[in-house]
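1. mind folding the following:
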Amino acid sequence: MDFNGIDLNLLAAFNALMTERNVTRAATQVGVSQPAMSAALARLRKVVGDPLFLRSAEGLLPTPRARELAEPIAQALRQIEAVLVTRPGFDAASSRLAFTLGMSDYPAFVLLPGLLRALDQQAPGVTVNVHAFNDRDHAVDLLDAGVIDAAIGVLPTHLDGRILTRPIFSDSFVTIVARDHPAADHGMDLATYLQQRHVLASPEGERHGLVDQALAQLGQQRTLALTLPHMFAVPAVVAASHMVATVMKRVALHSAARPRLAMLPPPVALPKITSHLLWHRRANEHPAQRWFRGVIKAVALGV
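-> As a prediction, this is how the structure comes out:
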């Protein structure tokens, strides 16, 4: 294809480089050799007058100009594809596809039972592989690399047009204490809260969570007696001690230790935590991927 002297195949090469961030993988996506992709990148740089992609230990990093061009070019290619290509339909009932879903323990706990029940009813031949991640930005890397089809978690620290998101469910925080803790009957104000020994669940290994951020804004600090990466162990730890924890409500409600716990409103203002469905723009129009995301969204409405 040629338009006013510009080879439109370069747009496909640019889009592949933007999504893959790797010359070899981009070449595979477009169906050309690695040298041909390298030559296309050189031509792109000459046409645009910008380096577009800089090499780094993490792969090719797009320049600001490349980020500016990414969505308009991707949209143009989608429009061309919509005109020229008739996509086959997707029959969920007869499908034998396997989807890989990136998620940490909490969204897996909330969504997986309902998701697998829905899949069993709608598409008994479809299987799901769960790929764990703890770092919110790791989900973007996994989507970029094509390791996962979608992810569920909090929003990454930085998003650009290649990663699409949708909020699917939220949860609020509660403070939990053992049933025999004095606060179980009398409640817990901020002064009492600060006198306690606290448990912090931190999948990423940090010793500073949302509660600590809220307290810091008040010029206060709590005493951490225990940090651990497993949030679902926290209720049992609290029920067997006089320590205090502030956790997402579903974690406490569905714990086996729930009968031995009291749930209290946190004495500091904390935001609700919203989990998002994330997917890569290159999979946005794929019929099977669209169906899978639709099932996830429908299940999330009922949690």
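
2. please count neighbours and contacts with C-alpha atoms only from this point.
-> OK.

3. report the longest helix in the protein, please.
-> Ranked by number of residues, the top helix in the chain under DSSP state H is helix 64-84.

4. which secondary structure elements does that one contact?
-> In terms of contacts (3 or more CA pairs under 8 Å, 6 or more residues apart in numbering; DSSP states H and E), helix 64-84 is packed against helix 9-20.

5. the helix it packs on vs helix 64-84, what angle?
-> Helix 9-20 and helix 64-84 are oriented at 110 degrees to each other (axes from the mean of the first three to the mean of the last three CA atoms, to 10 degrees).

6. which residues are contacting helix 9-20?
-> Helix 9-20 is contacted by residues 1, 23, 26-27, 29-30, 37, 40-41, 43-44, 62, 66, 70, 73-74, 77, 144-145, 162, 282 when judged by CA atoms under 8 Å, 6 or more residues apart in numbering.

7. count of residues packed around residue 127?
-> 15 (other CA atoms under 10 Å).

8. compare with the first, here's sequence two:
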Amino acid sequence: MRFKGLDLNLLIALHVLLEEHNVTRAAARMHVGQTAMSAALSRLRSHFDDELLIHSGRQMMPTALAETIRRPLREAIQHIEAVVDIDRGFVPIDSNRCFRMEMPEHLVPVLLPILTRLTFLHAPGISLDVRPSSGDPSPLLQRNELDLVVTPSIYSNPNFASEPLLTNALVLVGWSKNPALQKQPDLATVMSLQQIIVKFDRARLSSILTQEQLSLYGGGDRTALVAPNFSCIPSCLIGTSRISLLFNGLAKLATAELPIIIWKVPIPMPSMPEVMMFHPMRRKDAALGWLRGKLREAVAEAGL
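-> Next up is the predicted model:
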């Protein structure tokens, strides 16, 4: 279809080109050949009488006109997507939707098995594509490549819609036969023990923790192991006198399978609210609303 002399399909190509800044990546994303994408760019340049994208090293940078076009074009594409995705009466049992989600690694073993069972029981045709958190998910939400993101509220983006999901509490964990953990440890005991931690954004945490609270996360000689993820920490504690701070959901799950003991952290620690974040244009997406409801059910069943 043409509008004012322009093939409207070319606007989709321009939208992707302005996001990727690369013809090859844009072609892959649109599932067309590089030659076809180059031809589309050539036609766009002819229509707008502007280069639109110019080479700068290995990337292509937008011209001033392209920068002017970028935002209204993106908003137009999003409105079109919203029209296409309107639910004509979402029926879970009949749906074959695939939901693309991002979830913190420490919540995956706690919530995903329950969520998978709930979706299977109520909507067996629905599938889930769940990936662990990695960097800022905002561009993926903006491009409609993610439907839902579960994230700590301190990482949420105010440009997107969000709803509370759960509140995590930190607990102290260690091997159940650790002599230092046969009773509730005091602060001096905790500070004398080596720790297992994961790499974290200390600067971001320092905005919500006092220096004393932050000191419980190890440092220097007290850090015996920097683990690749939270899920492997409980098994790494067994047979050692080391300790770790874990979120309560993952800690409770570990005690059901491993000789792990849980104690309170000896000083008050702030809780960590987690939210569900999604594009504001998806507020009326009944299917996505259903999924958020199932996530809340999973949280309740997990006792979080």
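
9. drop the TM-score for these two in here.
-> Once superposed, the chains reach a TM-score of 0.64 (TM-score structural alignment, normalised by the length of the first structure), with 285 aligned residues with a CA RMSD of 5.0 Å.

10. if we can go back for a sec, the contacts of helix 9-20 of the first structure, buried ones only, as a PyMOL selection?
-> Here is the PyMOL command that selects only those of the contacts of helix 9-20 of the first structure that count as buried (16 or more other CA atoms under 10 Å):
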select buried, resi 23+26+27+29+37+40+41+44+62+66+70+74+77+144+145+162+282
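
11. the contacts of helix 9-20 of the first structure in helices, which ones?
-> 23, 26-27, 29-30, 37, 40-41, 43-44, 66, 70, 73-74, 77, 144-145.

12. ignoring the adjacent residues along the chain, who's closest to residue 115 of the first structure?
-> Spatial nearest neighbour of residue 115 of the first structure, excluding adjacent residues (CA to CA, 6 or more residues apart in numbering): residue 299 at 6.0 Å.

13. which one in the second structure is aligned with the one you found?
-> Using TM-score structural alignment, the equivalent of residue 299 of the first structure in the second structure is residue 297.

14. ranges for the strands of the second structure?
-> Residue ranges of the strands in the second structure, as given by DSSP state E, are 2-3, 6-7, 53-56, 59-62, 98-103, 127-132, 148-152, 161-168, 170-175, 195-198, 223-227, 243-247, 260-263, 272-278.

15. now do the third one: which elements does it pack against?
-> Translated: strand 53-56 of the second structure. Checked by 3+ CA pairs under 8 Å, 6+ apart, strand 53-56 of the second structure has strand 59-62 packed alongside it.

16. report all helices and strands that the strand it packs on contacts.
-> strand 53-56.

17. give the buried residues for the strand it packs on.
-> For strand 53-56 of the second structure, by 16+ other CA under 10 Å, it's residue 53.

18. check stretch 27-43 of the second structure too.
-> Under 16+ other CA under 10 Å, the buried positions of stretch 27-43 of the second structure are 27, 37-38, 40-41.

19. any chance of those in a markdown table, with distance to residue 248 of the second structure too?
-> Compiled in a markdown table, the buried residues of stretch 27-43 of the second structure are given as follows (distance: CA to CA, whole Å):
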| residue | distance to residue 248 of the second structure |
| --- | --- |
| 27 | 45 |
| 37 | 50 |
| 38 | 52 |
| 40 | 53 |
| 41 | 52 |
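
20. residue contacts, residue 43 of the first structure?
-> Contacts of residue 43 of the first structure by CA under 8 Å, 6+ apart are residue 10.

21. name the residue closest to the centre of the first structure, please.
-> By CA atoms, centre = their mean, the first structure has its centre lying nearest to residue 153, at 3.6 Å.

22. wait, doesn't that residue sit right on residue 170?
-> No: in this structure residue 153 of the first structure lies outside contact range of residue 170 using CA atoms under 8 Å: 10.6 Å.

23. which residue lies farthest from the center of the second structure?
-> residue 5 (41.1 Å).

24. check contacts around it.
-> Taking CA under 8 Å, 6+ apart, one finds nothing in contact with residue 5 of the second structure.

25. so what corresponds to residue 174 of the first structure in the second structure?
-> Going residue by residue (TM-score structural alignment), residue 174 of the first structure aligns to residue 171.

26. tell me how many other residues surround its match.
-> Based on other CA under 10 Å, the number of other residues close to residue 171 of the second structure is 20.

27. understood, closing this out.
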